[in-house]
Every structure is written in structure tokens, then in C-alpha cells.
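*Asks:* predicted coordinates and the sequence they were generated for:
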Amino acid sequence: MVTLLPFDRFVAIDWSGARGKRYAGIAVAECGVGDAAPRLVEPPGGWWSRTAVFDWLRAGLADGAALVGIDCAFSLPFAVAGRTLPAGAGVFDLWNEIEKICADEPDFGGAPFAEHPIHGVGFWRGGPQPDWYDDPHRATEIACRADGLGSPQSPYKLIGAKQVGKGGLAGMRVLRALRAAAPDAVAVWPFDAVKPGQTALTEIYPRLFLKQAGFGQRKIRDGVELDAALARLTSRPLGLSGAVSDHAADALASAAGLRWLAAQPDVWTPPALDERARRLEGWIFGVGMSQSDGYGVL
């Protein structure tokens, strides 16, 4: 029997890998235990930077254990990434290499890794699709598609509005820094075993929660639709009126979705989460669960 991990807060972060100082594409939402509606966290100065998110997360460690979901890939497909790493290297070796190459890039930016003459050779960075590019995916992305929960992009595809690679590289730098700053208080799942009292950092895919809330491929456009999604995720309504941005809607729905998923013990042990995923490639929180594990209850 799996014991439920106790968390005091549930935090969801809609992420961005853009170059710059502050980004409209970052939104942070949180909720507590129970069924109270999630709320948006106001960014310092009106806009979030990745450094500001790091500082906020680090400061929040003093407020009790949180389940934090970040909308970015926590690793790369190792069929490609492993070619340029030493034999036997794991995800933390990848993060160290990313940090070494990107250390001078401000605000945890990850673009220099994708532009690197050795490590960057697997990234499709511009122009028509190259003949050598085979769109590599991690097992969790494949499982997400198989579950009908959405179609995550490959982190190696840096083309188009849905590209996620640079956001993932930036996120890995933030994860590495948080883990180094507070090793006893932070666990990055599934690479670390999460202990009671620790803040758990998990990879999320907001479309998964919107699918479970009955929105399919549709976006949430306004406060009425957001409240309908929250209700399906066992949350009370937020009561916003008028239009709601994609980033705010994703963060708010994901915060409620994290709280809903955390109540299901088997979410931490999906059948397909194998040793390769735990050591190398990571896992999207909530992917790979059977209908009996909770997806059929909505």
C-alpha cells in the first residue's frame, strides 16, 4: 500500500524559455489543501522572470512542503543526449553540462546548450525539417499520447509556436539550482525519492488537466469556462469575469489538478515508470495511470 505524501500547498507554473528579462509567458498559481479555488501569484514588478520564480520557490520552502508542477521537460531523450555525455551519465550529469555551457546566459537561459557545436547537433533549430531529424521523444511523452492526454513536443524540436526545448533547458538549470540550494528540503521527482516534509518538484503538461476537465484540445477562454474546469478537478470556483489568458488558465487549472492527482497514491508509481525514466529521462506527473487509478472518476 502506498502512503499519501502530505503537502501544504500545490503550485503550478506555466513556463517560458524565451530570451529576455521578463516574460508574459510565465504564470504561477497555487492552492492549499481542501477544495478552495487556486489563485494567481502576483509577480514582482508586474512580470515574472525565471530568476524571480526561483527566488519565490526558494523562499516558499519555509512555508511547508509543496507539490510544485512546472510545465517544462525535466530531461532530454537520452537516445540523443547520451551520445555526447560520458558512458553511464545520468540526468544530473546532463544538468551539470547544461549549467557549464549556459552559466553566462542570464536568467537561467538555456539557449547556448542548443547552439553548442557538440551538444546542439540533435536540435532542429531553423528552416525546413532536416533529413537527419527523427523527432526523438522520451517514454513519458509517448505514454502521454497513448493515454490520449495530449501530444507533447520533442524537446529537440525548436521550431514553431509549440516548441518546448529552450524552456526545458532553462527549467533544468532552475531545478539544478533549487536542488543544490536546499538538498534536504527539495526533491525532484522521479529522480529523487520524495520524503514526507519535502517540497516535490514535478514535470507537468497542462493539456493533461484540461483533457481531464473535458476541454479536449480547446483552450479556456474566460472565467466561466475556468470555473467549469475547476469543478471537474474538484475545486470550488474562482469567479473571475471576462477573458482569461492561456497562461493564467493553464496555471490555475494545473494547480487544482495537482491537488486532485496528489490524492491518488498510485500517481507516484505508474506501471511504465521504469529505471530508465527514474535515472535519465523523467516522467510527466499523472501520465501512465490506468482508469482505475482515478481518471475515470471525473
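*Replies:* Sure, I can see it. This structure is a prediction, so every number in the text was calculated from the model and none was measured.
*Asks:* use CA for all of it now, contacts and neighbours both
*Replies:* Noted.
*Asks:* from the contact counts, what lies against the helix or strand encompassing residue 94?
*Replies:* Element membership of residue 94, judged by DSSP states H and E, is helix 91-102. Other helices and strands packing on helix 91-102, by 3 or more Cα pairs under 8 Å, 6 or more residues apart in numbering; DSSP states H and E, are helix 111-114, helix 165-181.
*Asks:* before we go on, here's another structure to hold up against the first:
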Amino acid sequence: MRHDRFRHFAAVDWSGAVGERHRGIAVALQGDRATAPALVRPGHRWSRAEVRDWVLHDLPADTLVGFDMGISLAHADRGAFFPGWADSPRDARSLWALVDRLCEADSHLAVGSFVDHPEAARHFRRHNGREGDLFEGGRGRLRVTERAQESLGCKPYSNFNLVGAAQVGKSSLAGMRLLHQVQGRLPVWPIDPLPDSGSAIVEIYTTIAALAAGRRAGRSKIRDHADLNAALAALGSEPVPGAGPITDHASDALVTAAWLRRAARDPALWSPAGLTPAIAATEGWTFGAP
């Protein structure tokens, strides 16, 4: 398996917000040389469906594309995604299929029908004080890869938590709908083995890229072009044009695309210690987590 075969690196800062188009979605693309990364369709307000279609139809050849979302839910800690539910899926692919099927009537890859399902809802912390009787409190149940993120100084929240500025649960569930709809056309590592050619999807956590660029975990967000270009320089990429403020969604995507170019060449990141075949099939992994 050649880890240096990718020619392009894309990063998607994803969103699970209500509605069709989202200021919180940004897509960046980096080539395989030390050029500057660039936003894809700068100024465009993306929908989740447009990102799905771009990945399927407009992705450059041999692209490693990272999505800032959780590709699965905690499973190893309880031996099931939804303990006590007879229809609890057996693996990540079955989970994606269940979410997409229950949300078939929800527009824009939304997931309201899933989190409001009477059995699923028992496991989630939802808005307006609605906490399921099986939600475990605190930050919620964590995957093995999220425990590994903690060793880097990160503070991940459970994908079962759908409340608060730090939550990524809704975006992760919406992302699972996308993953179900692209399966068979794009492999998703490590649920699928990394192919010898072609493009592939990985889960990313933009804080890991920011740490590699010299930022601190508590100050990972970049909102100024000068700070952005300092981070890109630390990752071996050229600066992007511009001065003054930049949204943290755009900077997250740009920095992470640049980081992927360097990180993808590190064999150790493709073989983390905690990634067993069972974890790969059920929980997946965050690329870059040790």
C-alpha cells in the first residue's frame, strides 16, 4: 500500500445545521506540491447535497478527501451502538443505512427523523432539555479513536450529544447519510481498506491539523490571514492571498487540506495502535489520531 500516491488533498468543514445552505461548510483543495491550498467555489454557500455531488462528480483524480465529522458512533464500550434496541445496527455501514432510511423524507440530508425516533432518541442529548434516558451524561459515550484524540490534548464530545457549540453529533449523523449515498463509489477508510489507486474518504478532526501547524488545542481556531499563513508555512505550504479577517470554517478547511498533504505520507497514521479490525468495521477512526 503506497501512502504517497495521492495527488490531491481536500478538506471539508462540514455542518449539521438546519436548512439547505450553510455558512459553516467550506471545501479546500491542496495539490501534492508545496503550493497554497485554495477554497473550492470561494464565496459559495454550499448545501450538503452539493458537497456530496462534488465528491462524486468533480473530485480530482487520486484525491484524499477528509470530512470533519464522526463517521460512526461509540460501539466498543457497550458492544452495540444502541444497547437494548433490537434493531441496533451491527456495523458502521449498517448504521449509515439505518440513518439514511429513517430520514428518507428529510430534505437536505437532515437527520431530524432519526434523532426523534423513539428508540434512537433514548440515547441522545437533544435540544430543549430533551435528554434520553440512556444518554450517559457529561460529554457522552466516546469512540476508541476519540479517546486517542484526548492523548493529543483534544477534548472531543460524543456524537450522541446534539447540544452546544462543541457538539458534532448532528453533523456526524448528516455525514452518515452522505457516506451511505456515496458507498460503492468512494471507499471510506478504515471501514474500507485503503485502495491502491483512486480517491478515498477519511474522517478528520481539524484541531489535529491545527496542532500540527503549531496551534494550541484551546486556540486552534484561526480567524486572520496572517495567522493562517503562519500555520500553512509550518505545514510546508505556500501562503494564500489576502489580508485581514477570514472565517474559521475557511481556515479550518485550508489548514487541514495542507496538513493532509504531509500527513498522508506517514505510514504510522494509517496503522494506529488501537485500530483493530473490529473497531474499523464498527467505529472507524479519525485520521491522524495516534
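*Replies:* All right, it came through fine. None of these values were measured; they are calculated from a predicted model.
*Asks:* returning to what we had before: quick one: the helices and strands packed on helix 91-102 of structure 1 as JSON lines, columns for mean neighbour count and distance to residue 11 of structure 1 too.
*Replies:* Listed next are those as JSON lines, based on neighbours: other Cα atoms under 10 Å; distance: least, Cα to Cα, whole Å:
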{"stretch": "helix 111-114", "mean neighbour count": "22", "distance to residue 11 of structure 1": "26"}
{"stretch": "helix 165-181", "mean neighbour count": "22", "distance to residue 11 of structure 1": "15"}
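*Asks:* mind putting the ones you listed into CSV with distance to residue 10 of structure 1?
*Replies:* Putting these into CSV (distance: least, Cα to Cα, whole Å) gives the following:
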stretch, distance to residue 10 of structure 1
helix 111-114, 29
helix 165-181, 17
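*Asks:* how about the helices of the stretch 101-250 of structure 2, start to end?
*Replies:* Assigned by DSSP state H, counting those that start in this stretch, the helices in the stretch 101-250 of structure 2 fall at 112-115, 144-150, 169-182, 206-212, 225-234, 248-263.
*Asks:* distance from the last one to structure 1 after superposition?
*Replies:* Following the fit onto structure 1, the mean deviation recorded for helix 248-263 of structure 2 is 0.5 Å by mean Cα distance after the TM-score superposition for structure 1.
*Asks:* residue range for that helix in structure 1?
*Replies:* The alignment of helix 248-263 of structure 2 onto structure 1 (TM-score structural alignment) covers residues 246-261.
*Asks:* tell me which residues of the matching stretch are tucked away?
*Replies:* Within stretch 246-261 of structure 1, the residues scored as buried using 16 or more other Cα atoms under 10 Å are 247-261.
*Asks:* quick check, nearest of those residues to residue 7 of structure 1?
*Replies:* residue 259 (8.9 Å; Cα to Cα).
*Asks:* show me the contacts for that closest one.
*Replies:* If a contact means Cα atoms under 8 Å, 6 or more residues apart in numbering, then residue 259 of structure 1 has 10, 31, 33 as its contacts.
*Asks:* pretty sure the first one sits in a helix.
*Replies:* What it means is residue 10 of structure 1. No: counting by DSSP: H, G, I helix; E, B strand; the rest coil, residue 10 of structure 1 is not part of a helix but strand.
*Asks:* which residue packs closest to it, ignoring adjacent ones?
*Replies:* residue 67 (4.9 Å; Cα to Cα, 6 or more residues apart in numbering).
*Asks:* swap in the second one?
*Replies:* With sequence-adjacent residues excluded and distances taken as Cα to Cα, 6+ apart, residue 31 of structure 1 is closest to residue 38, at 4.3 Å.
*Asks:* what number of residues lie near the aligned partner of residue 28 of structure 2 in structure 1?
*Replies:* In structure 1, residue 28 of structure 2 lines up with residue 29, judged by TM-score structural alignment. Applying other Cα atoms under 10 Å, we find 24 residues neighbouring residue 29 of structure 1.
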